[in-house]
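Chemist: output the structure for:
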Amino acid sequence: MKKHGRLIILFVGLIILLAASFISCRPVPSSTPPTELPNSPETRLPEGKTQTLVLEDDFSDPESSWVTIPEADKGGNYENEEYVIWVNNAGSKVATLLTLDELSDFVFEIDVKKVSGEKGSYFFILYRLDENNNMYAVGVSDELEYSIVKYILGRATDLLKDWTRSSHIKAGDKSNRLKVVCIGTQTDVYVNGYKLASVTDDTSLKGQIGLGIKSFSESGARYSFDNFKLYTIE
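Modeler: Sure, this is the predicted structure:
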């Protein structure tokens, strides 16, 4: 593992409350065909900028700096060289926060797989959480849909129309690799090498990063995370 910082799990606290508006809305399966976008080329770095790997983890070392909290109803722990986050009740949520210095431009990549639980859950990535509690979030559901939301001064706003379906999101217990690229006011979201969306917003231009899960089913949900990489762009 290579690291420059440590992670802390927040099961109850500010980050959960901030994300409430985003993660309280259950994705509704769409009856329309999946949205298909052209397979756009990778996001180009601005002239003079370079990409530097600052943190990576394959979760093979349980002594690495990811905090483990084995609570009964929700938590996070190392299992089989992966990091697993779980909730056992409907409406439960868990979020993690990466406590590096605030990041401005970055690339975040991670493999995510739903391990168990009935349909009605999703994982999400929080980014650019600033000192004023402004942030953005990207969610990917087990209904094969995704959403991008900003949360500013206590109010959530969709940066897309709503949860949007994509055939590039893999169903069931198959792994999805999520990639989020933030450069200036632009955020590009990829899954499994395909570009899902590109949005622009200038409300919050730097902050912290985190991830979590939410379940609406009585069975709860378990998600595994692996092959995490974080690059800064400077």
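
Chemist: switch to C-alpha atoms for all contacts and neighbour counts from now on
Modeler: OK.

Chemist: and the strand ranked longest in the chain, what other elements does it pack with?
Modeler: With secondary structure taken from DSSP state E, the chain has its longest strand at strand 221-233. Other helices and strands packing on strand 221-233, by 3 or more CA pairs under 8 Å, 6 or more residues apart in numbering; DSSP states H and E, are strand 51-57, strand 82-87, strand 106-116, strand 207-215.

Chemist: to compare against the first, here's the next sequence to fold:
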Amino acid sequence: MEHSQSHKASLEAQVKLLNRMYSERDAQDILEHALTEQFAGEIALVSSFGADSSVLLHMVSQIDVRTPVLFVDTGKLFGETKRYRDELVEQLGLLDVRVITPEPEDLAEKDPKGALWASDTDACCHIRKVVPLAKALGGFEAWISGRKRHQASTRASLEHFELEEGRIKVNPLANWTATEVLQYAKDNGLPPHPLVAEGYPSIGCMPCTDKVAPGEDPRSGRWRGQNKTECGIHFSSASKGGAAQSI
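Modeler: Below you'll find the model as predicted:
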């Protein structure tokens, strides 16, 4: 117990130091340090291959195309998302994209008809996303997320480095605006997710993603009508019963 507490204290001190060192540095510098120095060989990028994903995937590909990229296929994704994944992987030359799927036993026991999302979205996210990702991250010391402060009130105070479940999470784009994301993609010839033009600025699983009207919050189409803004992977672990969404 004492060892785990001292390890946690050590990681917390590390996170504070990294945030002080890199608070004014750009995303590329943060990624370069994380991938080639601080966590070399022990870090993965978790990507949903969603509306904003191309920017971080491109940055990582410029540093090391062998970086493990974890993609959770919940079994409820849009076909467009999978095709977009394949397009980006080919264009960027990514060499280690790992498709993570739910455990068949979990689905058979807790969602045999595939309709759990209609009655309990948290439980659905938990078995289809949170648990599989927690297992996939088991061999890594750190992981990279594309979350940004502007996306939701729950992300407003997001820092570039944070400690979660005994692992350091790196958020290189924490202070980026939506405009900066679009400009970077344009400058680097990155294709948009095909559903963005159809009115989906934030894209998750098909049953729980709705179109967004002009002027609405970009994430308002996620779990519309529910008091839910996250799938669970950003504030929950496989040991907890709760859940949340979007990377």
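
Chemist: report the TM-score for the pair.
Modeler: Once superposed, chain against chain, the TM-score is 0.23 (TM-score structural alignment, normalised by the length of structure 1); 95 aligned residues with a CA RMSD of 6.0 Å.

Chemist: hang on, the earlier thing: could I get the helices and strands packed on strand 221-233 of structure 1 as JSON lines with distance to residue 182 of structure 1 and mean neighbour count?
Modeler: JSON lines is the format used below for those (distance: least, CA to CA, whole Å; neighbours: other CA atoms under 10 Å):
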{"stretch": "strand 51-57", "distance to residue 182 of structure 1": "12", "mean neighbour count": "16"}
{"stretch": "strand 82-87", "distance to residue 182 of structure 1": "24", "mean neighbour count": "25"}
{"stretch": "strand 106-116", "distance to residue 182 of structure 1": "5", "mean neighbour count": "20"}
{"stretch": "strand 207-215", "distance to residue 182 of structure 1": "11", "mean neighbour count": "24"}
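
Chemist: residue 222 of structure 1: which of those is closest?
Modeler: strand 82-87 (4.3 Å; CA to CA).

Chemist: got the angle for the helix or strand just after the closest one vs strand 207-215?
Modeler: Note on strand 82-87 of structure 1: by DSSP states H and E, the next helix or strand toward the C-terminus is strand 93-103. Between strand 93-103 of structure 1 and strand 207-215, the angle comes out at 170 degrees (axes from the mean of the first three to the mean of the last three CA atoms, to 10 degrees).

Chemist: residue 54 of structure 2 looks like it's in a helix, true?
Modeler: Yes - counting by DSSP: H, G, I helix; E, B strand; the rest coil, residue 54 of structure 2 is located in a helix.

Chemist: tell me how many other residues surround the residue lying closest to residue 116 of structure 2 once chain neighbours are set aside.
Modeler: Leaving aside its sequence neighbours, residue 116 of structure 2 sits nearest to residue 124 (CA to CA, 6 or more residues apart in numbering; 5.7 Å). Using other CA atoms under 10 Å, residue 124 of structure 2 has 24 neighbouring residues.

Chemist: that's a strand at residue 124 of structure 2, yeah?
Modeler: No - counting by three-state DSSP, residue 124 of structure 2 is not part of a strand but helix.

Chemist: residue 170 of structure 2 versus that one, what's the distance?
Modeler: Look at residue 124 of structure 2 and residue 170 of structure 2: by CA to CA, to the nearest Å, they are 26 Å apart.

Chemist: with residue 15 of structure 2 instead?
Modeler: From residue 15 of structure 2 to residue 170 of structure 2 the distance is 10 Å (CA to CA).

Chemist: neighbour count winner among these two?
Modeler: Remark: of residue 15 of structure 2 and residue 170, residue 170 carries more neighbours, 26 against 20, as counted by other CA under 10 Å.
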